[in-house]
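Student: take a look and give me a structure for this.
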Amino acid sequence: MSEQSLQLVHEFTYRVACGPPHEVGVGPYGSRQYFAMTGGTVEGLRLKGNLLGAGSDWMLTGPDGLMRMDVRVQIETDDGAILCAHYFGPCEANETLRRAVTACVPTEFADQSIRSHWVLETGDLRYAWVNQTVFVGEGRLLPAGPGILGFEHRVYRLS
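Tutor: You can find the predicted model right below:
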């Protein structure tokens, strides 16, 4: 039996602009905030496009203080395919990130821990490979413009 090693291969960079948070309040699972995804891009060798229509993050902060992303967006590729994307994972709301959000300035990837698991789905045969691929990402704050909250994620496929 041969031993296989898993490798991460950069698949695309995703940049997204977010609207201001809407406080849902404290519920049975923690404190919930809703963020509208107002625009974004996907840039990679095999996958390029823009966000299509409305997307949202239903961010949940648990009693442990950890924020958990729960984002769904749609991507239209530069050649007209439609993909649904769902990404989720923990976000460390440390002091560096809190200050950067308040000032709307970028962070570096190492400044905080924003990790995500991505599920992509499409019926377009040109992109059928995304339906069978495991994706993970790391994120950072990257404002989408003056006073506009935004994030950048480097997304990798498990190979």
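
Student: switch to C-alpha atoms for all contacts and neighbour counts from now on
Tutor: OK.

Student: and the contacts of the biggest strand by length in the chain?
Tutor: For the chain, the strand with the greatest residue count under DSSP state E is strand 30-43. Outside strand 30-43, the residues that touch it by C-alpha atoms under 8 Å, 6 or more residues apart in numbering are 12-26, 48-52, 54-63, 73, 75.

Student: 7 Å instead?
Tutor: With contact meaning C-alpha atoms under 7 Å, 6 or more residues apart in numbering, strand 30-43 is reached by 12-26, 48-51, 54-63.

Student: so what's the gap between the next helix or strand after it and the chain middle?
Tutor: Remark: after strand 30-43, the chain's next helix or strand is strand 48-51, criterion DSSP states H and E. Computed by C-alpha atoms, centre = their mean, to the nearest Å, the chain-centroid distance of strand 48-51 equals 13 Å.

Student: packing partners for strand 48-51?
Tutor: strand 30-43, strand 67-77 (3 or more C-alpha pairs under 7 Å, 6 or more residues apart in numbering; DSSP states H and E).

Student: turn the ones you listed into CSV, including mean neighbour count.
Tutor: As requested, the helices and strands packed on strand 48-51 are exported to CSV (neighbours: other C-alpha atoms under 10 Å):
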stretch, mean neighbour count
strand 30-43, 19
strand 67-77, 21
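
Student: one more sequence to fold, the one below, so I can look at both together:
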Amino acid sequence: MPLPEPVLTFAFEARVEVAEPLRIGRGPHEELWFTPITGGTVAGPRLNGAVLPYGGDWSTTRGEETELDARYLLRAGDGAVIDIRNRGVWKAGAGVEDRLRAGGHVDEAEYYYRTSPVFSTDAPAHAWLTSTVFAGMAREEDGRVCIRFFALD
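Tutor: Modelled structure (predicted):
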């Protein structure tokens, strides 16, 4: 019996403002960093609001791959607070990272920056967030981390 192909539907984009990352360190083969989240916006067909200035992103880099573990809060346009736990992976070749650090434009197809968010809220209008599986596609833009969230239908 054939299985249905997954369909991703754009739900919203979070444009997350961040402060300077703090190097925590850990060992000779990996580095642990913390990046504070300071605010931002949420806009899209399914959710609009703000990123609240609470939480942050813990990232562990091993070689050319970085494991991400972010936790922060969103406030929907109707005032509801939504918790997000967003895990992901960043990887790119050294040349791509050098171009990004230099402030140049790098096409998103040249690196892998994907997330797997889970949302929590008791707001009835936003219960769909807690019962839907999402995939996130992220990029850095003008000092922000921009994440497009897609619902897996």
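
Student: nearest residue to T41 of the second structure in space, please, no chain neighbours.
Tutor: A50 (4.3 Å; C-alpha to C-alpha, 6 or more residues apart in numbering).

Student: show me what contacts the one you found?
Tutor: A50 of the second structure is in contact with G40, T41, V42, L74, R75, A76, counting by C-alpha under 7 Å, 6+ apart.

Student: out of those, which is nearest to F150 of the second structure?
Tutor: Checking the contacts of A50 of the second structure against F150 of the second structure by C-alpha to C-alpha gives V42 as the nearest, at 13.4 Å.

Student: picking up where we left off before, okay, the angle between the longest strand of the first structure and strand 67-77?
Tutor: 30 degrees (axes from the mean of the first three to the mean of the last three C-alpha atoms, to 10 degrees).

Student: A151 of the second structure contacts F12, correct?
Tutor: No - using C-alpha atoms under 7 Å, A151 of the second structure is not in contact with F12, being 9.3 Å away.

Student: sorry, back to before: mind reading off the mean deviation between the longest strand of the first structure and the second structure?
Tutor: Here the mean offset of strand 30-43 of the first structure against the second structure after fitting is 1.0 Å, by mean C-alpha distance after the TM-score superposition for the first structure.

Student: where exactly do the strands run in the first structure?
Tutor: Applying DSSP E to the first structure gives strands spanning 8-18, 22-27, 30-43, 48-51, 55-61, 67-77, 82-91, 115-121, 135-141, 150-158.

Student: could you dump the ones you listed to TSV with distance to T102 of the first structure?
Tutor: As requested, those are exported to TSV (distance: least, C-alpha to C-alpha, whole Å):
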stretch	distance to T102 of the first structure
strand 8-18	14
strand 22-27	15
strand 30-43	15
strand 48-51	25
strand 55-61	17
strand 67-77	16
strand 82-91	16
strand 115-121	21
strand 135-141	11
strand 150-158	12
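
Student: looking at the ones you listed, spot the one closest to V105 of the first structure.
Tutor: From these, taking C-alpha to C-alpha, the stretch that ends up closest is strand 135-141, at 7.4 Å.

Student: before we move on, back to that, can you tell which of the strands of the first structure is closest to R98 of the first structure?
Tutor: Using C-alpha to C-alpha, the nearest of the strands of the first structure to R98 of the first structure is strand 135-141, at 10.1 Å.

Student: the closest one packs against which elements?
Tutor: Other helices and strands packing on strand 135-141 of the first structure, by 3+ C-alpha pairs under 7 Å, 6+ apart, are strand 115-121, strand 150-158.

Student: how near is R101 of the second structure to V16 of the second structure?
Tutor: 18 Å (C-alpha to C-alpha, to the nearest Å).

Student: which of those two has more residues huddled nearby?
Tutor: V16 (22 against 10; other C-alpha atoms under 10 Å).

Student: is that one in contact with D142, as I believe?
Tutor: No - shown here, V16 of the second structure and D142 do not form a contact pair, counting by C-alpha under 7 Å, at 10.6 Å.
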